[in-house]
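Peer 1: have a look at this prediction, sequence included:
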Amino acid sequence: MAVTEAERRAMTRALELAVRGPRGANPQVGAVLLSPAGDIISEGWHRGAGTAHAEVDALSHLAPDQARGATAVVTLEPCNHTGRTGPCALALIEAGVRRVVYALDDPGAVSGGGAERLRAAGIEVEAGEQADAARTVVADWLTAGRLGRPHVTVKWAQSLDGRAAADDGTSQWITGPEARADVHRRRAASDAIVVGTGTALADDPSLTARDGDVLYAHQPIPVVIGSREIPATAALHRHPQGLLRFDTHDLRAVLSDLHARGIQRVFIEGGPTLASAFLAADLADEVLAYIAPVLLGGGRLALTDIGVGSIGEARRLRVVERVWLGEDLLLIAHPVTEEGS
């Protein structure tokens, strides 16, 4: 049976509901329940780890048996496993739902398989409605699940001759206001922003995401890697999110810990040493290089040793976007994998 117009409208609504939920270890999911006549009788979304999933949230607003014969429209395949909550596929079966329309298959080896369970119970199932839109909503969650760690963006600003600072260490500001505003927008789209203790001590950064003098509604969690103490008076301690400290040089362990906390997207702003460490460890999924038309000379390079001893060992990148920001140029690049992507 083809997807009806009422079900298409319900999916659009479910996608709007999905983004009300927090980004975290679990995906953002929305659900709409339709009566046999195609009218909306309930809505729900996932409000965070440990809370009811979207389908169960929507069912919770109905009286017993009110969902019997209904159609459930969900942005992600109903789950088929018991974690902190029970399987949504079973909840829909027990509620007497007649039909399920969902956008995107659940890729989880444990959580997937809900559609098969629903069909086995005699429920009509339609998959793929507005799948691309649903994939956009949970893109970071899908990437983090595939990688087993957060997606990592490494950012730096440099002069035309590849310097991150003048010889006396001053670096504010290499780039202009348009480039700096772009950085803050990208900070706001991240879950965590990471620096090393060197940057934390030298620059006393706030690591907030600001639109001019106003904080963005979403603030990335500030993370500092390194063993040196951060003064109690440091701006980082006044960040609206709690500061995370990692006294280690094991970047994979740091990312594993952040992943366990539900952090899906990490923004590395820690200066040449930290940026180079992530690149050397093959932990950069995206590079943002802000290039200003200034010359600084000297030895304060934007990158240090990244493990390249000869030209044959060069880290190849593919530039996916070029953005002019006032007089500055932003190059967005992705590592070239063995498959050439």
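Peer 2: The structure has been received and is ready for your questions.
Peer 1: going by C-alpha atoms from here, please, whenever you check contacts or count neighbours.
Peer 2: Fine.
Peer 1: can you pull out the strands in the stretch 151-300 of the chain?
Peer 2: Assigned by DSSP state E, counting those that start in this stretch, the stretch 151-300 of the chain shows strands spanning 151-159, 192-196, 210-211, 214-215, 221-225, 244-246, 265-268, 286-292.
Peer 1: second structure follows, compare the two:
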Amino acid sequence: MAARDRAAQEALDRRFMAAALRLSRRNAGRTATNPSVGTIVVRNDGGGPMIVGTGVTAVGGRPHAETEALGLAGELARGATAYVTLEPCAHHGRTPPCAVALAAAGIARVVGAASDPDPRVSGKGYAILRQAGIEVVEKVLAVEAAEQMAGYMSRSLRKRPEIVLKLALSADGYIGRRGGGQVSVTGEVARREVHLMRAEADAVLIGIGTALEDDPALTVRLPGLESRSPARVLLDRRIRLPETSRLVAGVDRVPLYIAAAPDAEPHRRAALERLGVRFIGTETVDGAVALPELMEDLAALGMASILVEGGAEVAKAFLADDLVDRIVLFRGPDEIGAGGVASPLDERSIPAGFRKLREMRFGDDMYREWVRDI
């Protein structure tokens, strides 16, 4: 292939893989223990490339994206190219693996993004395809794909979820006001972005201090996305959460897990359990919940991404235990002044090992994001 033709093909591969990555976000946070993968089937009969099938991992984790895309493409899949954001699975269950399904459908070429860290798949999916005579191109937009599936990668490699620490800072560096309840640090546009972040997470986590101070619901309240509310996790070692809280009021729609010590008040636990609250037994160290062990327990429940929203002491604890993988800072234009709660970090004190990923503006508020590689 001539250099010009090779460059054109590489550009085309990046274009369709970028589209597959956008597609994969559709079910982020809704696919149980499986990642949300996107697949696009493209064929060219001489008149230019044409998309003939698309698929995304279904809610609950199955069917996989490849199965969905091949089903839509039908016979048009024969001789086509499949763009897959994660290496096709290679392990057998009651249904054949996706790598075998791609070969059986007559796909001629597979372009993959991220490699699957699952030892049942890693390298084996691509090997099945090559053995079937299919051309395989790996690692197209691999960094972008791995970033998008960081929760799945973390759960597979480190046996814990990806931890995203989100903080909203005032112009003078505070995240709230002591004794003042909820304080609006950022504007409406930025708050909507936070709700989108919740919609793509498996769980939102806060400490009991924030729950008592702010009485939050921690749900997604964007029109049309209410059903995307993730589970709520509360660090409440002594079970102090009132039965009348907004967190408890929503357990019939959105799960609430409380991380409590084994010796916590049994009557308080029983009362909340009767209302539908779920409990996770935790170990304690120096009077605080042992976070590394709790993160392993949450991963065992199928959670791959945790959005930590508050408060300052919880953020400090996650940072101290070196559990934070992504930092998101919103910075509002107004000051809080006297009585403000200082943020545990700001743009000038990001821990070593993090790289700045993006910076955006939402209305009058700035958004900055840092990430560290798995």
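Peer 2: Arrived safely. Computed from a prediction, not measured in an experiment: that's the story for all the values here.
Peer 1: rewinding a little: highest average neighbour count across the strands of the stretch 151-300 of structure 1?
Peer 2: The highest mean neighbour count among the strands of the stretch 151-300 of structure 1, using mean count of other C-alpha atoms under 10 Å, belongs to strand 265-268: a mean of 26.
Peer 1: pull up the aligned stretch in structure 2 for that strand.
Peer 2: Using TM-score structural alignment, strand 265-268 of structure 1 lines up with residues 305-308 of structure 2.
Peer 1: average offset of the matching stretch relative to structure 1?
Peer 2: Stretch 305-308 of structure 2, aligned to structure 1 and superposed, deviates on average by 2.4 Å (mean C-alpha distance after the TM-score superposition for structure 1).
Peer 1: starting at the chain centroid, how far to that stretch?
Peer 2: On the basis of C-alpha atoms, centre = their mean, to the nearest Å, stretch 305-308 of structure 2 sits 7 Å off its chain's mean C-alpha point.
Peer 1: what does stretch 60-70 of structure 2 give?
Peer 2: For stretch 60-70 of structure 2, the separation from the chain centroid amounts to 19 Å (computed by C-alpha atoms, centre = their mean).
Peer 1: what does stretch 127-145 of structure 1 give?
Peer 2: On C-alpha atoms, centre = their mean, the centre of stretch 127-145 of structure 1 falls 12 Å from that of its chain.
Peer 1: between the two ends of that stretch, how far is it?
Peer 2: Stretch 127-145 of structure 1 has an end-to-end distance of 21 Å (criterion: C-alpha to C-alpha, to the nearest Å).
Peer 1: in that stretch, which residues are buried?
Peer 2: 127-131, 133-135, 137-138, 140-142, 144-145 (16 or more other C-alpha atoms under 10 Å).
Peer 1: just send the strands of the stretch 151-300 of structure 1 back as a markdown table, with distance to Gln66 of structure 1 too.
Peer 2: A markdown table is the format used below for the strands of the stretch 151-300 of structure 1 (distance: least, C-alpha to C-alpha, whole Å):
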| stretch | distance to Gln66 of structure 1 |
| --- | --- |
| strand 151-159 | 42 |
| strand 192-196 | 42 |
| strand 210-211 | 47 |
| strand 214-215 | 44 |
| strand 221-225 | 42 |
| strand 244-246 | 46 |
| strand 265-268 | 40 |
| strand 286-292 | 48 |
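Peer 1: for these, which one sits closest to Ala179 of structure 1?
Peer 2: Of all the strands of the stretch 151-300 of structure 1, it is strand 286-292 that lies closest to Ala179 of structure 1, at 7.2 Å by C-alpha to C-alpha.
Peer 1: which residues are in contact with the closest one?
Peer 2: 152-160, 174-176, 179, 327-335 (C-alpha atoms under 8 Å, 6 or more residues apart in numbering).
Peer 1: circling back: tell me the one of the buried residues of stretch 127-145 of structure 1 nearest Val223 of structure 1?
Peer 2: Ala144 (18.1 Å).
Peer 1: which ones are touching that closest one?
Peer 2: Contacts of Ala144 of structure 1 (C-alpha under 8 Å, 6+ apart): 150-151, 259, 264-265.
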